[in-house]
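K.L.:
got a structure for you, letters missing:
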């Protein structure tokens, strides 16, 4: 009983270090690479600023196994709980503790909402955005934040360890937080005061939580407003320069969740104002990582279940010295973002990555089209670029020979290099092979290569053009006629078409050609003239946005 009471004790450990002033005039650009290492090796060096980077040249002849082991994809996460005792404990706590925690979390949320409602009595939306809260409303805001902190305490986060000290909002109006790896990261909002967040306007409509967020005086973004970015930057600058006592603005600079093994490119939004920022690090020093919620990994509900079925979890918040931008950084938000990212990577002891938030859009599109290795499609695209294989005519010519290639379903690195006519000493070939060998068998299915390559080539095209390219992999000999099986195999790479819809579509086209097999042209002509299939001829707008960026 004593240990149980102790585990529920709410403790906050703080150190007394004052915030220091940090100003960096220049940071070596070589600290950011597309090849990221998990561990220090003989090829790893350190920049003058202490951030690890890698001097491996593309001509080095490392084998594909080494590349597979060394590469870090920040958007994947694997949770391994191999201990039977740990699983038994989780199942017991699921029955005994989890229901109580859910009740505690809900009651804490309700209490926070009640005080948020009280604090906003008599305030219009315009008044709430015009001036910071003060007097009794400010005290009520603190009480609301306390109940939000209790929500996390009920959810197993009894302890928060602090390092460094949060600077005053006048000294650093913006808190730049990284790495962003989980929905649990919002604990920093409850633990810091609360600060204001930058959120889409629709957030205010979330039951209970929306009112609590609004009470924290956030900066809402109107997505339909083309001037939204400029308005957000102007609001941040106005708050920073105001004589009023505004709270910090907190921004997760990565823009999406990663696995904390590397820092991806920061979005420049926090750096457009050109004001000083304070970097803040989030860490979870626990035995099992049941928090990391990435694009490719355990789902949110599973992670929530495992987190709530643990006796307690630790969280560490580290405030780094305030970063004051120089004139070059004020004029270039991307340079400012890169330099702050380098400082945070050094403090975390992790490398920086060429991956960015926009890459998730491409990975998601690849998965929706059933492209194998969608989690590694960005690395595959880079390898294809260096190998000069982002050429549609070259790849389509090879794809036309696919059905006649022997052992095409199981090809080792030697035969793969011969097929592509590329030397086995080429480092990018080894990287490509390692990415395509997602089953870790030492051999790849050549269809995996072609589907990945065709997606990278036609990612900016409409779905129909991609499907036409894919059809070359399923064609029989010199005929362009398709069997039902071939038709289904091709259309498997089209999102929004279920098996039932495909069957109906095939039968309708077949009715127009009695006694004959249909061709891909028949499929295209039929769908072009029917409104329900217009989506096949539209380019993916999110991919277009990524390409523009």
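P.N.:
Perfect, thanks for sending it. All of these numbers come straight from a predicted model, not from anything done at the bench. Residues are numbered from 1 along each chain as shown.
K.L.:
C-alpha from now on. contacts and neighbour counts both.
P.N.:
OK.
K.L.:
check which residues of the lengthiest helix in the chain are buried.
P.N.:
When the chain is scanned for its longest helix (criterion: DSSP state H), the result is helix 98-119. Neighbour-count burial for helix 98-119 flags 98, 101, 104-105, 107-113, 115-117, 119 (criterion: 16 or more other Cα atoms under 10 Å).
K.L.:
over to stretch 461-476?
P.N.:
461-467, 469-475.
K.L.:
could you dump these to JSON lines with distance to residue 153?
P.N.:
Formatted as JSON lines, these follow (distance: Cα to Cα, whole Å):
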{"residue": "461", "distance to residue 153": "49"}
{"residue": "462", "distance to residue 153": "49"}
{"residue": "463", "distance to residue 153": "48"}
{"residue": "464", "distance to residue 153": "51"}
{"residue": "465", "distance to residue 153": "52"}
{"residue": "466", "distance to residue 153": "50"}
{"residue": "467", "distance to residue 153": "51"}
{"residue": "469", "distance to residue 153": "54"}
{"residue": "470", "distance to residue 153": "52"}
{"residue": "471", "distance to residue 153": "55"}
{"residue": "472", "distance to residue 153": "57"}
{"residue": "473", "distance to residue 153": "55"}
{"residue": "474", "distance to residue 153": "56"}
{"residue": "475", "distance to residue 153": "60"}
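K.L.:
start and end of stretch 20-28, how far apart?
P.N.:
End-to-end span of stretch 20-28 (Cα to Cα, to the nearest Å): 22 Å.
K.L.:
alongside the first one, take a look at this:
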């Protein structure tokens, strides 16, 4: 370990009057000396990065970006469980109808700004200017309570499940988990093969909750997605030797 002592930093008059400015300038000097980039992360961001549990966030990059935009919109203080429930009901009432930027601003009671446009674009998967507002609510719940993923999953089922039997279709569950885990190209064939029930393309919250409780390594063992950790652990051991099957 190498320790470098930087010159004593004496705050200017402006910095003495503004401690946040003082801290920011010292931080920049430290980053420059370490040759490291500056990344603005809050305490809430830390909670997102360190989420745990069977549905812990796999890749936090997109959710951290979303969270910072949400904070810029002033929605941090409004992220309460009761408000989420209201948004869940309003999103469910849309019955999967995709909405444009103006409708999103109405849904959130916000003016259209550059930041809101950025948020909207994060969910514009088809590039047609329309988004599924249910996915926004799921992302909001995920960053609001990153260590309570099962509560977010229950909330998601309320928006996507059939009114008749409480089932969520496989493709909808894939979309839900992609948002919650921060992954892409999620494949649920492993999960539904393990369930091996009469219905292989849909599932209830109770069934999924029970399955996850029985399989604490649910994500690692039953899901597949781009850059899944399983894909990086099959080929080499600690000595760098390839132990995969030979062709």
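P.N.:
Arrived safely. Here the structure is a predicted model, which is why all the values come from computation and not from measurement.
K.L.:
circling back: the longest helix of structure 1 aligns to what range in structure 2?
P.N.:
Across structure 2, nothing matches helix 98-119 of structure 1 (TM-score structural alignment).
K.L.:
list of residues touching that helix?
P.N.:
Helix 98-119 of structure 1 is contacted from outside by 137, 140-141, 143-148, 150-152, 154-155, 208-209, 211-212, 215, 305, 308-309, using Cα atoms under 8 Å, 6 or more residues apart in numbering.
K.L.:
just the ones of these in helices?
P.N.:
137, 140-141, 143-148, 150-152, 154, 209, 211-212, 215, 305, 308.
K.L.:
any idea which of the buried residues of helix 98-119 of structure 1 is closest to residue 520 of structure 1?
P.N.:
Proximity of the buried residues of helix 98-119 of structure 1 to residue 520 of structure 1 (Cα to Cα) peaks at residue 98, which lies at 54.4 Å.
K.L.:
give me the distance between that closest one and residue 401 of structure 1.
P.N.:
57 Å.
K.L.:
and residue 515 of structure 1, by the same measure?
P.N.:
Using Cα to Cα, residue 515 of structure 1 is found at 28 Å from residue 401 of structure 1.
K.L.:
burial measure for residue 105 of structure 2, as a count.
P.N.:
Number of residues near residue 105 of structure 2 (other Cα atoms under 10 Å) recorded here: 16.
K.L.:
which one's the longest helix in structure 2?
P.N.:
Under DSSP H, structure 2 gives helix 19-34 as its longest helix.
K.L.:
give the contact list for residue 378 of structure 1.
P.N.:
359, 362-363.
K.L.:
still touching in structure 2? Go through the residues you listed.
P.N.:
Retained in structure 2 (both residues aligned by TM-score structural alignment, their matches' Cα atoms under 8 Å) from the contacts of residue 378 of structure 1: residue 359.
K.L.:
just among the contacts of residue 378 of structure 1, which is most surrounded?
P.N.:
Neighbour-wise, the contacts of residue 378 of structure 1 (other Cα under 10 Å) top out at residue 362, 24 neighbours.
K.L.:
check which element follows the longest helix of structure 1 along the chain.
P.N.:
Going down the chain from helix 98-119 of structure 1, the next helix or strand is helix 125-130, by DSSP states H and E.
K.L.:
in that following helix, what counts as buried?
P.N.:
Those would be 128-129, for helix 125-130 of structure 1 by 16+ other Cα under 10 Å.
K.L.:
how much space between the spatially most central residue of structure 2 and residue 51 of structure 2?
P.N.:
Closest residue to the average C-alpha location of structure 2: residue 63 at 4.0 Å, with Cα atoms, centre = their mean. For residue 63 of structure 2, the distance to residue 51 of structure 2 (Cα to Cα) stands at 12 Å.
K.L.:
wait, a strand at residue 175 of structure 1?
P.N.:
Yes - under DSSP: H, G, I helix; E, B strand; the rest coil, residue 175 of structure 1 falls within a strand.
K.L.:
wait, isn't it in contact with residue 249?
P.N.:
Yes - using Cα atoms under 8 Å, residue 175 of structure 1 is in contact with residue 249, at 6.1 Å.
K.L.:
need the contact partners of stretch 24-37 of structure 2.
P.N.:
With Cα under 8 Å, 6+ apart as the test, stretch 24-37 of structure 2 has contacts from 9, 38.
K.L.:
how many other residues sit next to the nearest residue in space to residue 133 of structure 2 that is not next to it in sequence?
P.N.:
If the residues on either side of it in the chain are set aside, residue 133 of structure 2 comes closest to residue 91, at 6.3 Å by Cα to Cα, 6 or more residues apart in numbering. Neighbours of residue 91 of structure 2 under the rule other Cα under 10 Å: 22.
K.L.:
now do the one 4 residues further on
P.N.:
Applying other Cα under 10 Å, we find 12 other residues in the vicinity of residue 95 of structure 2.
K.L.:
got a list of what it touches?
P.N.:
By Cα under 8 Å, 6+ apart, no residues touch residue 95 of structure 2.
K.L.:
what's the helix or strand for it?
P.N.:
Residue 95 of structure 2 is part of no helix or strand, with elements assigned from DSSP H and E.
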